[in-house]
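Enquirer: Sharing a model prediction with you, sequence too.
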Amino acid sequence: MTQLGLGLDLTTKRTRKREFLDEMGRVVPWSRQIALIEPHYPKGKTGRPPFPIATMLQIHFMQQWFGLSDPAMEEALYDVPLYREFAGLDGGMARLPDESTILRFRHLLETHGLAAQMLALVNEILTEKGLMLKAGSAVDAALIAAPSSTKNGSGTRDPETHSTQKAATGTSE
């Protein structure tokens, strides 16, 4: 038996990535997302049983949040205990999804147009909480409540808000 199998949590620091995943675990409507996918998910009547929908869904979300390809996600599941924990793969499950399993799940979502429905569902819940999620990736992510406009109560632009512009880099040949 390995030390990881003892069920001991030896981590002492709450990292930003852990805080982000914990918050996403709380605010994403997982059961409603699973209900969207369930009618289209393989039943696994023969062969190796499929991974639970919740596991594949959480892996898919991590891929989107952290900008990981299918092979990179497979590798991250082996390398990063936090990712396995978030996906529910730490509970004595001997196998992990490989890149082709991750790819097939993504294709299932694309084939049935579920990704757009899932994003809309998440945004509906987050909007109720004053938050918003857009397509993209999270590097050092945190959810913050932000006003819907840069204009103040009187309808004019707030002088303390600034927009930034990428500096033009000219190269001469």
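Expert: Structure's in. What do you need?
Enquirer: From now on I want contacts and neighbour counts done on CA atoms only, so please keep to that.
Expert: OK.
Enquirer: If you count neighbours, what's buried in stretch 122-137?
Expert: For stretch 122-137, the neighbour count (16 or more other CA atoms under 10 Å) marks 122, 123, 124, 126, 131, 132 as buried.
Enquirer: Output those as a markdown table; include the columns secondary structure and distance to residue 56.
Expert: As requested, the buried residues of stretch 122-137 are exported to a markdown table (DSSP: H, G, I helix; E, B strand; the rest coil; distance: CA to CA, whole Å):
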| residue | secondary structure | distance to residue 56 |
| --- | --- | --- |
| 122 | helix | 17 |
| 123 | helix | 20 |
| 124 | helix | 22 |
| 126 | helix | 22 |
| 131 | coil | 24 |
| 132 | coil | 23 |
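Enquirer: ok, second structure coming up, stack it against the first:
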Amino acid sequence: MISLFAGEERSAKRERLGDPLQVLDRHIDFAALAKAVDAKLVIGDAGRGGRPPYPTELMIRLLVVQNLYNLSDDAMEYQLLDRASFQRFAGLEQSGRVPDAKTLWVWRERLKKQDLIGDISEAVGGQLAQAGFIARGGQIIDASIVTVPIQRNRRDENEAIGRGEVPAGWNEAKREQKDVDARWTIKHGKSYYGYKLHANTDRRWGFIRRIEVTTASANDTTVFESILDATNTSRAVYADRGYAKAAREQALGEAGYRDRIQRKGQADRPLSQAQQRRNRRIARQRAFGEHPFARLAQMGGKCIRTIGLARARMMIALKVITHNVMHLARLRQRRIVPA
């Protein structure tokens, strides 16, 4: 149906539905995130000429949007040219020059090579603390598999990769297109190929506070201690039975933590009724740790298309950063004030 006021009607409906990017823009200080990166960022010799680099704040905004909507570099370039909401969020409404797919790739590589992802994460953590959303209620330790495209290699090539060698006949160009870090694992009878995200989520607010990324074949328990968050105001540590270990339980107690790891029965020594009740109580708390993984899955965080462990760590960290800033923006939009 033709309407003389079609533009105004669509605009009014968009306002009613709400633009998540406007929520982000209203509640997240992207200038502060850019400042943390610029403090260490090295771009190159400006005296060589050429176009000046895009502002760091703009590129961080674009990387957040790209991960929020799970867009490839080419798709992000097109959407940035096509979608008014993206242009408003990036401040490019009146600009005739916008970053292309190659620029996005170069910026991610720059963040990876200069190890700047951690600085962005710390800056986001600073905004969480400034808003009062400190880690509270205990910490939930869990892991999730992140798949990557399966590599089609011959058996002898896989054997060489397993030994840490470059298969015979692989030139540099082929090597760059092959992921030799990802590994297979089996979960619930199904095979997966890729990496694993180990995350520490605070029970009260649901922010992912600390992460580690390993190959999918790595045991969940190998990085348990490295992602513990000493800043959480509660000393309770929740985890499933896969993390149960007598030495770990003792170490947690000695470090001042309260062990809330589910117990694991044995064939010759099943769990008692009291232990089963304890496991159920812990499971109710652990369920809150699944919420961030579900939100990451909505952003495509259960599957990435990168090559190598270093890029996987960078991409997964960007997904986690995007999750945390979006979660913070939504909490503040709902006017939730930490007690």
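Expert: Yep, it's here. Here the structure is a predicted model, which means the values were calculated and not measured.
Enquirer: TM-score them against each other, please.
Expert: With the length set by TM-score structural alignment, normalised by the length of structure 1, the two chains reach a TM-score of 0.63; 137 aligned residues with a CA RMSD of 3.6 Å.
Enquirer: rewinding a little: just the buried residues of stretch 122-137 of structure 1 now: which is nearest residue 146 of structure 1?
Expert: residue 131 (7.2 Å; CA to CA).
Enquirer: Assess the claim that the closest one and residue 146 are in contact.
Expert: Yes: using CA atoms under 8 Å, residue 131 of structure 1 makes contact with residue 146 at a distance of 7.2 Å.
Enquirer: all helices of structure 2, in order?
Expert: Secondary structure of structure 2 (DSSP state H): helices at 6-17, 20-27, 30-38, 56-68, 73-82, 84-90, 101-113, 117-130, 155-162, 172-176, 246-254, 273-286, 290-298, 309-333.
Enquirer: nearest to residue 239 of structure 2, of these?
Expert: Counting by CA to CA, residue 239 of structure 2 lies closest to helix 273-286 out of the helices of structure 2; the figure is 6.8 Å.
Enquirer: any idea how far residue 70 of structure 1 is from the spatially most central residue of structure 1?
Expert: Closest residue to the average C-alpha location of structure 1: residue 61 at 2.8 Å, with CA atoms, centre = their mean. Distance of residue 61 of structure 1 to residue 70 of structure 1, computed by CA to CA, to the nearest Å: 12 Å.
Enquirer: Verify the stated contact: residue 38 of structure 1 with residue 53.
Expert: Yes: look at residue 38 of structure 1 against residue 53 with CA under 8 Å: they come within range, at 7.4 Å.
Enquirer: still on that earlier bit, quick check: which of the helices of structure 2 is nearest to residue 187 of structure 2?
Expert: Closest of the helices of structure 2 to residue 187 of structure 2 is helix 290-298, at 16.4 Å (criterion: CA to CA).
Enquirer: in that closest one, what's buried?
Expert: Residues of helix 290-298 of structure 2 classed as buried: 290, 292, 293, 295, 296 (neighbour count, 16+ other CA under 10 Å).
Enquirer: And stretch 199-219 of structure 2, by the same measure?
Expert: 199-217.
Enquirer: quick revisit: of residue 38 and residue 53 of structure 1, which one has the most company?
Expert: Comparing residue 38 of structure 1 with residue 53 by neighbour count (other CA atoms under 10 Å), the higher total belongs to residue 53, at 18 against 13.
Enquirer: list the contacts for the counterpart of the more buried one in structure 2?
Expert: When structure 2 is aligned by TM-score structural alignment, the residue opposite residue 53 of structure 1 is residue 56. If a contact means CA atoms under 8 Å, 6 or more residues apart in numbering, then residue 56 of structure 2 has 34, 37, 38 as its contacts.
Enquirer: What's the match for residue 258 of structure 2 in structure 1?
Expert: Using TM-score structural alignment as the criterion, residue 258 of structure 2 has no counterpart in structure 1.
Enquirer: can you tell me how far residue 258 of structure 2 sits from residue 63 of structure 2?
Expert: Per CA to CA, residue 258 of structure 2 is found 38 Å from residue 63 of structure 2.
Enquirer: more crowded one of these two?
Expert: Between residue 258 of structure 2 and residue 63, residue 63 has the larger neighbour count (other CA under 10 Å), namely 21 against 16.
Enquirer: pretty sure the more buried one contacts residue 104?
Expert: Yes: counting by CA under 8 Å, residue 104 is a contact partner of residue 63 of structure 2 at 7.5 Å.
Enquirer: Now the terminal residues of stretch 32-47 of structure 1, how far apart.
Expert: Terminal residues of stretch 32-47 of structure 1 are spaced 28 Å apart (CA to CA).
Enquirer: Name the residues that touch it?
Expert: Where contact means CA under 8 Å, 6+ apart, the residues beyond stretch 32-47 of structure 1 that reach it are 50, 53, 54, 57, 108, 109, 112, 114, 118, 121.
Enquirer: now it: how far from the chain's centre is it?
Expert: 19 Å (CA atoms, centre = their mean, to the nearest Å).
Enquirer: Buried residues, that stretch. List them.
Expert: By 16+ other CA under 10 Å, the buried positions in stretch 32-47 of structure 1 come out as 33, 34, 36, 37.
Enquirer: Could you list the buried residues of stretch 111-123 of structure 1?
Expert: Of all the residues in stretch 111-123 of structure 1, those buried under the rule 16+ other CA under 10 Å are 114, 115, 118, 121, 122, 123.
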